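Asks: show me the folded form of this:
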Amino acid sequence: MMRLLLASSSPARAATLRAAGIDPLLQPADLDEDALLRDAAAENGPLTVSEAVLLLARAKAQTVAATAAARAADVLVGCDSLLDLDGEPMGKPGTADRARARWLRMRGRTGVLRSGHWVRLRDGRTAGAVSSTTVRFADVSEAEIDAYVATGEPLNVAGAFTIDGLGGAFLTGIEGDPHGVVGISLPLLRELLIGLGVRWTDLWHPVSP
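Replies: Just a heads-up that it's a prediction; the model follows:
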């Protein structure tokens, strides 16, 4: 069995991998995401949302590759997600006021959750790609928004919503891979691994009888 190291602190990403038969090692990446995006924009011009999430996913993988945890893994995966609303990137709101303002803008509309994936093998080979899943938001009331924000759930997730938690009731539909909304697209990750010569099933962990 090969071991996968996830360069993320997201419980939802880790849970998604476990449900798919993979027991990931975990090592969050310590980096200043805002500074990275500012520097990249200053050097190359404005970034699209897809370019931003792939840049951050790659940076997370590169940062964790230099840690002791990476030596125990065969495959290292970095991920990052942003909601693309009218071409504007929306990450974690961080505060209740920002989360509420986001929902007042998003309700009744459609956005695209973009998740960057960067895979690095022990031998240094890499591959990356972005998953894009269209999300339709319900036309929720202000009272519902206030109640949701008060739970704290939307404050620390990309786009200020979840599909696998309390926020799931406020989505009317999605187009694309639902795992991409959680922040790690299993089909896309499998394709990246195949391209690097790694079989998805080699990452499955033994199931106890």
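Asks: going by C-alpha atoms from here, please, whenever you check contacts or count neighbours.
Replies: Fine.
Asks: could you pull out the strands for the chain?
Replies: Counting by DSSP state E, the chain has strands at residues 4-7, 25-26, 75-85, 88-90, 110-121, 126-137, 171-175.
Asks: alongside the first, I'd like the structure of this one:
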Amino acid sequence: MKIITNHQIILASESPRRKELFGKLGIPFEVQPSSVNEEVEGEHTPEEFALSIAKLKATAIAEKNPHAVVIGADTTVRLGNELLSKPANNEEAKKYLQQLSGKVHNVITGVSIQGLGSSLGFTESTQVKFYDLTDEQIDAYVATGDSLDKAGAYGIQTLGGLFVEKIQGDYNNVVGLPISRLFQTLLNLHIIEFDKELSK
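Replies: Okay, the predicted model is just below:
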């Protein structure tokens, strides 16, 4: 199948993982990373937090590109009532992974779509269960440097995936973008559509 669009689409993200996932749609798009401060004031649920940051990213780029559709996303990890975002350093990464060891956590991604009269957002949550980890395993993984740019201090698509016993929900959401749900949403908004020429 071929997907087409008549709109300029911008992904407001510097994440190579999100770029790769969005690229699966096969439509032209550009990347304009947003440099907004990834903090929001007040008390927020993990879903509210992720969606607020995603909207900040998308809105900042949409203001510079009024004729485009801008997509922003933000991913966080919830363990109980605690948010585990990107670790500040290796020590914090080790702490996060020790907390996640043997436990179930939720990976939550907020997605915001801004522009052309649309302002829409949603969140997707995936449940992830870790194996019991040894300090040796944690130290070896953190030493690779892979933890520092990832919520929860691990990447399921990299060596961090070796710690995952099972997941319930969308795998791509854990990577950083729930592309299936985003695809359906963009179809419903008529931002993308199937190429009817191929069906003739």
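Asks: which residues touch the aligned partner of V77 of structure 2 in structure 1?
Replies: For V77 of structure 2, the aligned position in structure 1 is occupied by L83, per TM-score structural alignment. Under the criterion of Cα atoms under 8 Å, 6 or more residues apart in numbering, the neighbours of L83 of structure 1 are P89, M90, G91, G111, V112, L113, R114, A158, G159.
Asks: got it, and V70 of structure 2?
Replies: Remark: with contacts taken as Cα under 8 Å, 6+ apart, V70 of structure 2 is in contact with I9, I10, L11, A12, A58, T59, I61, A62, I113, Q114, G115.
Asks: what is the neighbour count of the closest residue to the match of V77 of structure 2 other than its chain neighbours?
Replies: In space, and not counting its chain neighbours, L83 of structure 1 is closest to L113: 4.4 Å by Cα to Cα, 6 or more residues apart in numbering. Residue crowding around L113 of structure 1 was assessed by other Cα atoms under 10 Å; the count is 28.
Asks: distance of L113 of structure 1 from L76 of structure 1?
Replies: The spacing between L113 of structure 1 and L76 of structure 1, counted by Cα to Cα, to the nearest Å, is 22 Å.
Asks: any idea how far K24 of structure 2 lies from L182 of structure 2?
Replies: As for K24 of structure 2, its distance to L182 of structure 2 is 12 Å (criterion: Cα to Cα).
Asks: neighbour-wise, which of the two wins?
Replies: Here K24 of structure 2 and L182 are compared on neighbour count by other Cα under 10 Å; more neighbours surround L182, at 19 against 9.
Asks: in structure 1, what sits opposite that one in the alignment?
Replies: Taking TM-score structural alignment as the criterion, the aligned counterpart of L182 of structure 2 in structure 1 is L189.
Asks: what's the distance between the most centrally placed residue in structure 2 and V36 of structure 2?
Replies: For structure 2, the residue whose C-alpha lies nearest the mean C-alpha position (Cα atoms, centre = their mean) is G176; its distance is 2.8 Å. Relative to V36 of structure 2, G176 of structure 2 is positioned 18 Å away (criterion: Cα to Cα).
Asks: closest to P46 of structure 1 out of the strands of structure 1?
Replies: Set against P46 of structure 1 and scored by Cα to Cα, these come closest in strand 88-90, at 11.0 Å.
Asks: what's the average distance of the closest one to structure 2?
Replies: After superposition onto structure 2, strand 88-90 of structure 1 sits on average 1.3 Å from its aligned residues (mean Cα distance after the TM-score superposition for structure 1).
Asks: which parts of that strand are buried?
Replies: Buried positions in strand 88-90 of structure 1, judged by neighbour count with 16 or more other Cα atoms under 10 Å: P89, M90.
Asks: list of residues touching that strand?
Replies: So strand 88-90 of structure 1 is in contact with V49, L82, L83, D84, A158, G159, going by Cα under 8 Å, 6+ apart.
Asks: centre of the chain to it, how far?
Replies: Its chain's average C-alpha position is 14 Å from that of strand 88-90 of structure 1, according to Cα atoms, centre = their mean, to the nearest Å.
Asks: quick one: contacts for the closest residue to I27 of structure 2 other than its chain neighbours?
Replies: What sits nearest to I27 of structure 2 in space, not counting adjacent residues and going by Cα to Cα, 6+ apart, is I4, at 6.0 Å. Going by Cα under 8 Å, 6+ apart, I4 of structure 2 touches I27, I192, E193, F194, D195.
Asks: cool, G72 of structure 2 as well?
Replies: Here G72 of structure 2 is in contact with L11, A12, S13, A54, K55, L56, K57, A58, V111, S112, I113 (Cα under 8 Å, 6+ apart).
Asks: T126 of structure 1 too?
Replies: By Cα under 8 Å, 6+ apart, T126 of structure 1 lies in contact with W118, V119, R120, L196.
Asks: aligned to it, what sits in structure 2?
Replies: Using TM-score structural alignment as the criterion, the counterpart of T126 of structure 1 in structure 2 is S119.
Asks: all helices for structure 2, in order.
Replies: Residue ranges of the helices in structure 2, as given by DSSP state H, are 16-23, 46-64, 90-100, 135-142, 171-175, 179-188.
Asks: these: which one's closest to Q32 of structure 2?
Replies: When the helices of structure 2 are compared (using Cα to Cα), the closest one is helix 46-64, at 7.2 Å.
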